[in-house]
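**Q** Build the 3D model from these lines:
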Amino acid sequence: MEKKAEVEIISRKAIKPSSPTSPQSRKLEFSLLDQVIPPIYTAVILFYTSNTNQSNDSSFRSRSEKSDHLQKSLSKTLVHFYPLAGRLNNNTSIECNDEGAHFVEAEIHCRLSEFLKEPDPSLLSHLLPTSDPKATELARNAVLLVQLTEFNCGGIAVSVCPSHKIADASSFCEFLKSWAAVARGHDEVARPEFIGASMLPPVTDQQIERSLEALGDSFITKRFVFDVSKLANLKAKIGSGVQQLVPTNVELVSAIFLRCAIAACQSTTGCFRPALLYQTVNLRRRMAPPMPESTIGNLIWGFPVVVEEESKMDVGDIVARMRKGLKDFCNEKANIFKGENGYSLVFESFKLEGEFFKTGMRMYSCTSRCKFPFYEVDFGWGKPTWIMNPLYAMNTMTLMDTKKGDGIEAWLTLEKQEMAVFESNEELLAFASINPSVVI
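**A** Presented below is the predicted three-dimensional model:
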């Protein structure tokens, strides 16, 4: 593919709810967990080939027809997800003023098949509305941005970018499922519940929002695809140990990532450096009683997995610590987020993180979107051919199932020198391929 292929913006507009938000719902306060989330947009890019139309419906032949269909169905969906049509009010709330989601329509002058032969993170970022300076200027403080990009072959990419202040992975998935259901003409869609602030109210007397440092030129993002069949032997080996611990695929990939990242850091610095991996947990299913999946907002938290000694880098050891950390977190902490003690838990976690940082410990994070049904998102012309979940943050890995379920796709950002060592690690390459072509 011609690496200089550029995205041409065709139009920009605001999509408002098809009916106005009621006066009593005009303001949505953040929960404390919303407040501590960095002020970034999360994103998913859904790719559809021109022949994914499984119903042989000829209603969506042109980009304009698909765009009109998406806009109308989005407008109807925003009636229920009304905060997504509002504007951010600092770090306290969303003004649900119906100003609308920002919708960008664009073209890219190449074929989708060429684009996906070797997915390039720097090119993929241009399919996001957040990469368009004018869009971000026009949509200042917008909660939701969307971009529809058409390829020369008629294939499309639908990029959806809600503010992380209101959308964790579960919230994001609920919104996409509802939007797709509305687009297919379904009347029965899940009704979102915005109850985070009533569970853990916000604070107003101190600055608690965490920021993310700009990556700069010293960091690079790459894609790896782990083969589930190749993980099976390692899983069996660990499971046959004394602890009888059978790892999940996500645990294995996370442990391999941490082990290889530590080795890469050691190779470039010349010394072993203790490391910590934060594993993100969806609190909804971990609370008692569980919260409904339709609960919208940030109901996530992370628990630390620490490797302090070079002798403790075995994958099985790391997996065992992950499993114990998750069990302890679920048993001792998950339910605390429902009440006043949630405040002390949040700030104690910040204090512990600061102590780790002062010791010079290298910090990593891993977020999994595995098991979420993103590949079921059908707006009326078929299911996605490929999905990308970009998150460009330092020392961060995001995971997602491949479409067929035979692999786990990982997007990883590391310092360039460390990435060069990381991607040549023989242990890693025994289980993963570096940026293989997306098969259409």
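**Q** C-alpha only now, for contacts and for neighbours.
**A** Noted.
**Q** residue boundaries of the strands in the stretch 251-400 of the chain?
**A** For the stretch 251-400 of the chain, the strands defined by DSSP state E, counting those that start in this stretch occupy 275-282, 300-307, 362-368, 386-388, 396-401.
**Q** what's the first one in contact with?
**A** Taking contacts as Cα atoms under 8 Å, 6 or more residues apart in numbering, the residues outside strand 275-282 that touch it are 170, 258, 262, 299-308, 361-368.
**Q** got it, and the last one?
**A** For strand 396-401, contacts defined as Cα under 8 Å, 6+ apart pick out 250, 364-371, 389-391, 407-414.
**Q** Recalculate using a threshold of 6 Å.
**A** Outside strand 396-401, the residues within contact range by Cα atoms under 6 Å, 6 or more residues apart in numbering are 364-370, 408-413.
**Q** Also the second one?
**A** Outside strand 300-307, the residues within contact range by Cα under 6 Å, 6+ apart are Pro274, Ala275, Leu276, Leu277, Tyr278, Gln279, Thr280, Val281, Asn282, Leu283.
**Q** Produce a ChimeraX select command limited to the buried residues of those residues.
**A** Selection of buried members from the contacts of strand 300-307 for ChimeraX, criterion 16 or more other Cα atoms under 10 Å:
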select :274,275,276,277,278,279,280,281,282,283
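**Q** between the contacts of strand 300-307, which is nearest Gly354?
**A** Nearest to Gly354 among these is Leu276, at 12.3 Å by Cα to Cα.
**Q** For Phe103, pull up the helix or strand it's in.
**A** Taking DSSP states H and E as the criterion, Phe103 maps to strand 101-108.
**Q** which other helices and strands contact that strand?
**A** Packing partners of strand 101-108 (3 or more Cα pairs under 6 Å, 6 or more residues apart in numbering; DSSP states H and E): strand 7-15, strand 144-150.
**Q** could I get those as JSON lines with distance to Thr402 and mean neighbour count?
**A** What follows is those, written out as JSON lines (distance: least, Cα to Cα, whole Å; neighbours: other Cα atoms under 10 Å):
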{"stretch": "strand 7-15", "distance to Thr402": "26", "mean neighbour count": "16"}
{"stretch": "strand 144-150", "distance to Thr402": "22", "mean neighbour count": "27"}
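**Q** neighbours around Asp227, how many?
**A** Number of residues near Asp227 (other Cα atoms under 10 Å) recorded here: 20.
**Q** how near is the nearest residue to it once chain neighbours are set aside to Leu231?
**A** Here the nearest residue to Asp227 in space, its sequence neighbours aside, is Gly407; by Cα to Cα, 6 or more residues apart in numbering that works out to 4.6 Å. Applying Cα to Cα, to the nearest Å, the value for Gly407 to Leu231 is 9 Å.
**Q** Which stretches in the stretch 251-400 of the chain count as helices?
**A** 315-332, 341-358 (DSSP state H, counting those that start in this stretch).
**Q** Please point out which parts of the first one sit buried.
**A** Using 16+ other Cα under 10 Å as the burial criterion, the residues of helix 315-332 that qualify are Val315, Gly316, Ile318, Val319, Ala320, Arg321, Met322, Arg323, Gly325, Leu326, Phe329, Cys330.
**Q** One more, so I can put them side by side:
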Amino acid sequence: MKEPWASGYTVGNLIWDPIALHNNNDYLQFHSSNNEAKTLQQLVHKLRSSIEKVDGEFMGRLEGGAGREEHMRNEEMRRKMMAAGAQSGSKVMHFVVSSVIRLGLYDVDFGWGNPVWVSMARFADNINNLVALMDSPTGYGVEAWIALHEQEMTLLKHDNEFLDYAKSTPNIHYNTYLSKLNQYSFK
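**A** Alright, predicted model coming up:
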């Protein structure tokens, strides 16, 4: 019988960062194209394809002891991507999307009832290009905590197409990190 890669008492998440490459030609094509929807679909397809590679077969390789090699391969790809961007004068941007949807965080009861509101763990104060998804307190819908550079956030806050799907909720100011986040609830 194969030994499990983690003990039965292990708690936590496996974090893996699939990489999807998007070059300046794609960007220029998207912004100059009369068919932006098709180009956007192509970009979304790249992201989904990258995420779908983290499947059962991939997890089997990690369990089989190839986890270190997979990690090193991923890091090498990241280094090459950063070097190619620097060499070409292109800006390499990272976007992080994290999700705790359907983990039942609002069902946890530590003896004084279910929580009224749940938040994500604190990230570094200078983080940008982050989207954290979680269930809404009502259980109907999704909250997205979004951290962007100020200029990009201003554009997003005035994007009517985005706002058709999302309702902005007030910023939560209990520390410096959350004061820069913007929270949206999706219908």
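**Q** Could I get the TM-score for this pair?
**A** Comparison of the two superposed chains (TM-score structural alignment, normalised by the length of structure 2) gives a TM-score of 0.67, and 151 aligned residues with a Cα RMSD of 2.9 Å.
**Q** Make JSON lines out of the buried residues of helix 315-332 of structure 1 and add distance to Leu429 of structure 1.
**A** Below are the buried residues of helix 315-332 of structure 1 laid out as JSON lines (distance: Cα to Cα, whole Å):
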{"residue": "Val315", "distance to Leu429 of structure 1": "15"}
{"residue": "Gly316", "distance to Leu429 of structure 1": "18"}
{"residue": "Ile318", "distance to Leu429 of structure 1": "19"}
{"residue": "Val319", "distance to Leu429 of structure 1": "19"}
{"residue": "Ala320", "distance to Leu429 of structure 1": "23"}
{"residue": "Arg321", "distance to Leu429 of structure 1": "24"}
{"residue": "Met322", "distance to Leu429 of structure 1": "22"}
{"residue": "Arg323", "distance to Leu429 of structure 1": "25"}
{"residue": "Gly325", "distance to Leu429 of structure 1": "27"}
{"residue": "Leu326", "distance to Leu429 of structure 1": "27"}
{"residue": "Phe329", "distance to Leu429 of structure 1": "32"}
{"residue": "Cys330", "distance to Leu429 of structure 1": "33"}
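**Q** farthest pair in those residues?
**A** Farthest pair in these (Cα to Cα) is Val315 and Cys330. Separation: 22.4 Å.
**Q** and the gap between the aligned partner of Asn74 of structure 2 in structure 1 and Gly342 of structure 1?
**A** Asn74 of structure 2 maps onto Ser349 in structure 1 when the alignment is built from TM-score structural alignment. Separation of Ser349 of structure 1 from Gly342 of structure 1 (Cα to Cα) stands at 11 Å.
**Q** the more surrounded of the two?
**A** Between Ser349 of structure 1 and Gly342, counting by other Cα under 10 Å, Gly342 is the more crowded of the two (20 against 16).
**Q** With the flanking residues excluded, which residue is spatially nearest to the more buried one?
**A** Ile336 (5.3 Å).
**Q** before we move on, back to that, so the helix or strand that the strand holding Phe103 of structure 1 is followed by matches what in structure 2?
**A** Using DSSP H and E, the helix or strand that follows strand 101-108 of structure 1 in sequence is helix 112-115. Aligned using TM-score structural alignment, helix 112-115 of structure 1 spans no residues in structure 2.
**Q** Report how many residues lie close to Ile19 of structure 2.
**A** 19.
**Q** Over in structure 1, tell me which residue corresponds to it.
**A** The alignment partner of Ile19 of structure 2 in structure 1, by TM-score structural alignment, is Pro304.
**Q** Distance of its match relative to Glu65 of structure 1?
**A** Using Cα to Cα, Pro304 of structure 1 is found at 48 Å from Glu65 of structure 1.
**Q** re the thing from before, quick check on the contacts of strand 275-282 of structure 1: which are buried?
**A** Judged by 16+ other Cα under 10 Å, buried ones among the contacts of strand 275-282 of structure 1: 170, 258, 262, 299-307, 361-368.
**Q** quick one, what contacts Glu63 of structure 2?
**A** Trp5.
**Q** Check the alignment and tell me where it lands in structure 1.
**A** By TM-score structural alignment, Glu63 of structure 2 lines up with Lys338.
**Q** Regarding Ser64 of structure 1, which helix or strand does it belong to?
**A** Following DSSP H and E, the helix or strand that holds Ser64 of structure 1 is helix 63-77.
**Q** what stretch of structure 2 lies opposite that helix in the alignment?
**A** Using TM-score structural alignment, helix 63-77 of structure 1 finds no match anywhere in structure 2.
**Q** Which strands or helices does that helix pack on?
**A** Counting contacts by 3+ Cα pairs under 6 Å, 6+ apart, helix 63-77 of structure 1 is packed against helix 169-183.
**Q** Just the buried positions in the helix holding Ser64 of structure 1, please.
**A** Arg63, Lys66, Ser67, His69, Leu70, Gln71, Lys72, Ser73, Leu74, Ser75, Lys76, Thr77.
**Q** hang on, the earlier thing: could you report the distance from the match of Ile19 of structure 2 to Glu29 of structure 1?
**A** Taking Cα to Cα, one finds Pro304 of structure 1 at 29 Å from Glu29 of structure 1.
**Q** quick one: the strand holding Phe103 of structure 1 to strand 144-150, angle?
**A** 20 degrees (axes from the mean of the first three to the mean of the last three Cα atoms, to 10 degrees).
**Q** Nearest to Gln266 of structure 1, out of the contacts of strand 300-307 of structure 1: which one, please.
**A** The closest of the contacts of strand 300-307 of structure 1 to Gln266 of structure 1 turns out to be Pro274 (Cα to Cα; 9.7 Å).
**Q** The closest one -> structure 2?
**A** When structure 2 is aligned by TM-score structural alignment, no residue sits opposite Pro274 of structure 1.
**Q** Kindly reformat the helices and strands packed on strand 101-108 of structure 1 as JSON lines containing distance to Ala106 of structure 1.
**A** Formatted as JSON lines, these follow (distance: least, Cα to Cα, whole Å):
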{"stretch": "strand 7-15", "distance to Ala106 of structure 1": "4"}
{"stretch": "strand 144-150", "distance to Ala106 of structure 1": "5"}
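**Q** Can you tell me which of these is nearest to Ala420 of structure 1?
**A** Nearest to Ala420 of structure 1 among these is strand 7-15; the distance by Cα to Cα comes to 29.5 Å.
**Q** Over in structure 2, find the residue span that closest one aligns onto.
**A** Going by TM-score structural alignment: strand 7-15 of structure 1 matches no residues.
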